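> Need a 3D model of the sequence below.
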Amino acid sequence: MISVLAVLVAALLFGTTGTAQALGPEDTTPLAVGVMRLIIGGTVLAGVSALLARRHARTRITPAPRAGTRAVLLMSATAVCLAVYQPLFFLGTARNGVAVGTVVALGSAPVLAGVLEWLLTRRRPSGIWLGATALATIGVVLLGFGGQEHTAGSAGTDALGLLGSIGAGASFAVIAVSQRRLLDAGWDPFTVVGAMGAGSAVIALAALPFVDVSWVAEPRGALMAAWLGIATIVVAYGLFTWGLGGLTAATAATLTLGEPLTASVLGLVALGERLAPLAIAGLIVLAAGLALLAAGSRAPRDPAPFAVEG
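I've put the predicted structure just below:
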């Protein structure tokens, strides 16, 4: 149950991302916000994780696995996907609002993670996961189609923003499955999440000359960047990866649907977004799916799949 709580807390922190961006300076871009989030969060995450990994190495009983080609590729995949996730996610929330953008981004992740995990490990999802994910997906669909209430003559869901959100969801699914494979291979969670942080920070630094981050000098900009980097990267991904050690990737991805639930509530309370009745019904169904999964996750995790060599 502690693993479930860790992932749920991570989801709550993830859910503040879009609202933090919306409350920040107006002269930002999705790419610039994502770059600063990764530079701050990825660097701190790598440093903290390195210290914790060194401490863990002194107490572990089994020998640490070797950094073979597959392990390096999986760690690289998590870093690239975390970097790609940033501009895609912020593009979706900027064009369709925090509530709808976040819901669409995370709504596809559990299904994609479940399918990808099955293809890689041949581990069939449990009946509880299927039922909970079905409920949560229905809730996400209702939220997505219900969306925000629009005034007469206003546009509906933006297609480019929708594609950005779906791309972000696919990126998150790859992160969850790749990290689960690394943990199954014997890697400790601190090394796994630290490698992701370090790699994503390097990618963000390479993109820094091509974006305008002058807004960081403003108090609102500095506060937004600090929150996005520390709370939604360092703390959130640290908890997510640690909790993933006791869950399947598919289960963890479904639990992170607490993120769109959080984002929707914050969008309503903090940003004044208004959801249509259909979207409100979606929130209720989504919450029911998460509750079912959390209750069903009291059982031990399924037997580990075939380990990744190296």
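> only C-alpha atoms for contact and neighbour calcs from this point on.
Noted.
> before we move on, what SS does residue 25 have?
Of the three states, residue 25 takes coil under DSSP: H, G, I helix; E, B strand; the rest coil.
> so who does it touch?
215, 218, 220-221 (C-alpha atoms under 8 Å, 6 or more residues apart in numbering).
> what sits against the closest residue to residue 188 other than its chain neighbours?
Sequence neighbours aside, residue 53 is the residue nearest to residue 188 in space, at 7.2 Å (criterion: C-alpha to C-alpha, 6 or more residues apart in numbering). Neighbouring residues of residue 53 by C-alpha under 8 Å, 6+ apart: 188, 190-191.
> One more sequence to fold, the one below, so I can look at both together:
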Amino acid sequence: MNRTATIALTALAPVSWGSTYAVTTEFLPPDRPLFTGLMRALPAGLALLAITRLLPTGAWWWKSAVLGALNIGVFFPLLFLSAYRLPGGMAAVVGSLGPLFVAGFAALLLSERPTTRTLLTGIAAALGVSLVVLRATGSFDTIGVAAAVGSSLSMSAGVVLTKRWGRPAGVGPLALTGWQLAWGGLLMAPLALAVEGAPPALDGRAVAGYLYLAVANTAIAYWLWFRGIGTLSATQVTFLGPLSPLTAAVIGWVALGEALTPLQVVGMGVAFAATVAGQVTVRPRSTRTPSVAAPGAEVPAVPERSDLRVAP
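Prediction:
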């Protein structure tokens, strides 16, 4: 599959995540963010384990647990906490700083030096998202800001470590996704029970909502996400993240009757342009001086250099 198709498929993950807010508000019981996170992760993880019939071996027991905590088990609760404590859109703005956090982690763990273009594109993405989601009302507190930063750092570290560690031989992205979702769900289960109590009663509408979140929004979306991380650079993948708040804004406008101001439309354009720019890789110029072959001598072929990526 070519690179453009891989980017397009990976982009479906944040697009799907952008529907979470609408599904949660329209289909699910109110004030149950941890239970919702648990219902997204654990059933999807167990289903993928049953489908792949593969369990971690050796060091991958603790590696998959670490990735499951960073990408799911820690990320979900911190994200929900920040969304509840911060005014409209502030958590999404902090989350849009993910490309900058990934650039920092990639420099430390993947030896990928962040370029000026990457940093400027990351700032533009955060600016665009802020124009779309920020509201003038409300106030934010220290705990909410810390939770938002922590959730973004957790996901960013998970992306980079997923890239660094890759996958065990013979294990596909579907199995790796199942491991992480299962670990993340197991980590959230006692927290959800302690904070929110027993599970709420569910009607048919809620069951349909949770089924959508578990299958399309989580199992399939995270499979596409981790599959993309295995092929694209960590920075490329994380620059697809702003598509999530942009999708949420579009769904709110189309399906929920929420108005979009001209400033929000401008912000959407800026964030989308930054997302596209984040997918452009620059091929480094070769510093080798071509040699002149003697007449009649065979000139060895010089292989084309692909985009610089650090192997996991």
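> What would you report as the TM-score here?
The TM-score (TM-score structural alignment, normalised by the length of the first structure) is 0.78; 285 aligned residues with a C-alpha RMSD of 3.1 Å.
> ok so residue 124 of the first structure is a helix residue?
No: counting by three-state DSSP, residue 124 of the first structure falls outside a helix, being coil.
> how close does the residue mapped onto it from the second structure get to residue 15 of the second structure?
When the second structure is aligned by TM-score structural alignment, residue 124 of the first structure is paired with residue 113. To residue 15 of the second structure, residue 113 of the second structure is 28 Å away according to C-alpha to C-alpha, to the nearest Å.
> which residue in the second structure lines up with residue 32 of the first structure?
Checking TM-score structural alignment: residue 32 of the first structure goes with residue 35.
> That match is in what secondary structure piece?
Assigned by DSSP states H and E, residue 35 of the second structure falls within helix 33-52.
> name the helices or strands packed onto that helix?
helix 75-85, helix 173-196, helix 204-214 (3 or more C-alpha pairs under 8 Å, 6 or more residues apart in numbering; DSSP states H and E).
> tell me the angle that helix makes with helix 75-85.
Per axes from the mean of the first three to the mean of the last three C-alpha atoms, to 10 degrees, the angle that helix 33-52 of the second structure makes with helix 75-85 is 160 degrees.
> What helices and strands are in contact with the next helix or strand along the chain from helix 33-52 of the second structure?
Heading C-terminal from helix 33-52 of the second structure, the first helix or strand you meet, by DSSP H and E, is helix 60-68. Contacts defined by 3+ C-alpha pairs under 8 Å, 6+ apart place helix 60-68 of the second structure against helix 142-165, helix 173-196.
> got CSV for the ones you listed, with mean neighbour count and distance to residue 231 of the second structure too?
What follows is those, written out as CSV (neighbours: other C-alpha atoms under 10 Å; distance: least, C-alpha to C-alpha, whole Å):
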stretch, mean neighbour count, distance to residue 231 of the second structure
helix 142-165, 22, 9
helix 173-196, 22, 11
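> all helices of the stretch 201-312 of the second structure, in order?
For the stretch 201-312 of the second structure, the helices defined by DSSP state H, counting those that start in this stretch occupy 204-214, 221-231, 234-238, 243-254, 262-277.
> quick one, which of the ones you listed is packed in tightest?
Mean neighbours per residue, mean count of other C-alpha atoms under 10 Å, is largest over those for helix 234-238, with a mean of 26.
> Quick one: residues in contact with it.
In contact with helix 234-238 of the second structure (C-alpha under 8 Å, 6+ apart) are residues 7, 10, 98-99, 102-103, 106, 156, 159-160, 163, 225, 228-229, 278-279.
> what does stretch 253-264 of the second structure give?
Contacts of stretch 253-264 of the second structure (C-alpha under 8 Å, 6+ apart): 22, 131-133, 252.
> residues contacting the corresponding residue of the second structure for residue 44 of the first structure?
When the second structure is aligned by TM-score structural alignment, the residue opposite residue 44 of the first structure is residue 47. Neighbouring residues of residue 47 of the second structure by C-alpha under 8 Å, 6+ apart: residue 178.
> Residue 183 of the second structure too?
42, 45, 64-65, 68-69, 73 are the contacts of residue 183 of the second structure under C-alpha under 8 Å, 6+ apart.
> Let me know the distance separating residue 137 of the first structure from residue 24 of the first structure.
Separation of residue 137 of the first structure from residue 24 of the first structure (C-alpha to C-alpha) stands at 30 Å.
> These two - which one has more neighbours?
It is residue 137, of residue 137 of the first structure and residue 24, that has more neighbours when counted by other C-alpha atoms under 10 Å, with 25 against 21.
> Leaving out sequence neighbours, find the closest residue to that one.
residue 107 (6.3 Å).
> Looking at the contacts of helix 234-238 of the second structure, which is nearest residue 310 of the second structure?
Residue 310 of the second structure lies nearest to residue 163 out of the contacts of helix 234-238 of the second structure, by C-alpha to C-alpha, at 8.6 Å.
> Give me the nearest residue to whatever residue of the first structure lines up with that closest one, chain neighbours excluded.
In the first structure, the residue matched to residue 163 of the second structure (TM-score structural alignment) is residue 180. The shortest distance from residue 180 of the first structure to any non-neighbouring residue, by C-alpha to C-alpha, 6+ apart, is to residue 249 (5.9 Å).
> Check the alignment and tell me where that neighbour lands in the second structure.
Counting by TM-score structural alignment, residue 249 of the first structure lines up with residue 234 in the second structure.
> Please apply the same query to residue 109 of the first structure.
So, by TM-score structural alignment, residue 109 of the first structure is matched to residue 98.
> So its match versus residue 160 of the second structure, what's the distance?
11 Å.
> contacting residues for the most centrally placed residue in the first structure?
In the first structure, the C-alpha nearest the mean C-alpha coordinate belongs to residue 172, at 5.4 Å (C-alpha atoms, centre = their mean). Residues near residue 172 of the first structure by C-alpha under 8 Å, 6+ apart: 81-82, 85, 106, 109.
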